[in-house]
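Participant: Here you go, sequence then predicted model.
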Amino acid sequence: MRKVLLAIACVATVMGAANAANAAEPLAVQNSQSTTRAEVLADLEMWDRAGMNRYPSEVGYTDVKLNADYQASLSEYHRLRSGPEFQQAVQRLQTKLGNQ
């Protein structure tokens, strides 16, 4: 019985770690796309503009998802990331970085 419980605990730990690692991966990595440096920096800019840099990581602090301000900032990040602001930032950064 003890071995069964230990095996269950090990599987649960591995599954939890795999899920946490997958959640922490950038969107481009999850989609198996290559990402330019300008895109990464533009994404970080949108993250900061939305105010997401004020909150701890969801991975270590799962309760942060319950915060209404966090949810508002996350919605704003998604809006910025999918809107023209992101593309404008990418173009600006590509010019600045020289298409690195």
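Facilitator: Received it, and whenever you're ready, just let me know what you need.
Participant: drop to CA atoms for contacts and neighbour counts, all remaining ones
Facilitator: Will do.
Participant: Without its sequence neighbours, what residue ends up closest to residue 22?
Facilitator: Nearest residue to residue 22, sequence neighbours excluded (CA to CA, 6 or more residues apart in numbering): residue 30, at 7.6 Å.
Participant: got another, please set it beside the one above:
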Amino acid sequence: MTNLKKNLFAALLLATTTMAVNAQPHASTVSASAAASTNIADVFGEPKSRAEVRADLALWKRAGLDEFHSGENTPDTFSREYRVAYAEYVRLRTGPEYKEEVQRQSGL
């Protein structure tokens, strides 16, 4: 009887493992060289220096976007005030202010 229980348990384990494996999506057939050529920069962009991150945060605050976040509440990104502040942040981030702030943050 003990062997019967062991065999039933083994069969059940095999069946559930097979079901779990079959439920997984199949990986696409990508060559190893193509997979190895994927760079983290391709996925996330170029890494930022500490000065660049701090400059970005400073411009985010300068635009007033920090005022829209309080605790766990998310801001109303569709409000006119938020969109105006976000447009100002984008203007600062894409303008010469960003380069100036990076230089200031890096102590140059």
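Facilitator: Thanks, I have it. None of these values were measured; they are calculated from a predicted model.
Participant: hmm, back to that, check the gap between the residue nearest to residue 22 of structure 1 and residue 71 of structure 1 for me.
Facilitator: Counting by CA to CA, to the nearest Å, the gap from residue 30 of structure 1 to residue 71 of structure 1 is 22 Å.
Participant: that older thread, tell me how many other residues crowd the residue nearest to residue 22 of structure 1.
Facilitator: Other residues within reach of residue 30 of structure 1, judged by other CA atoms under 10 Å, total 11.
Participant: ranges for the helices of structure 2?
Facilitator: Along structure 2, counting by DSSP state H, helices occupy 2-23, 32-36, 40-44, 50-62, 80-94, 96-105.
Participant: Turn the ones you listed into CSV, including distance to residue 68 of structure 2.
Facilitator: CSV is the format used below for these (distance: least, CA to CA, whole Å):
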stretch, distance to residue 68 of structure 2
helix 2-23, 43
helix 32-36, 41
helix 40-44, 26
helix 50-62, 10
helix 80-94, 7
helix 96-105, 22
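Participant: Can you say which of those is nearest to residue 74 of structure 2?
Facilitator: Within the helices of structure 2, the stretch nearest residue 74 of structure 2 is helix 80-94; the backing value is 11.5 Å (CA to CA).
Participant: Now do the same contact list for the counterpart of residue 80 of structure 1 in structure 2.
Facilitator: Taking TM-score structural alignment, residue 80 of structure 1 has residue 92 as its aligned residue in structure 2. By CA atoms under 8 Å, 6 or more residues apart in numbering, the contact set of residue 92 of structure 2 is 59, 63, 98.
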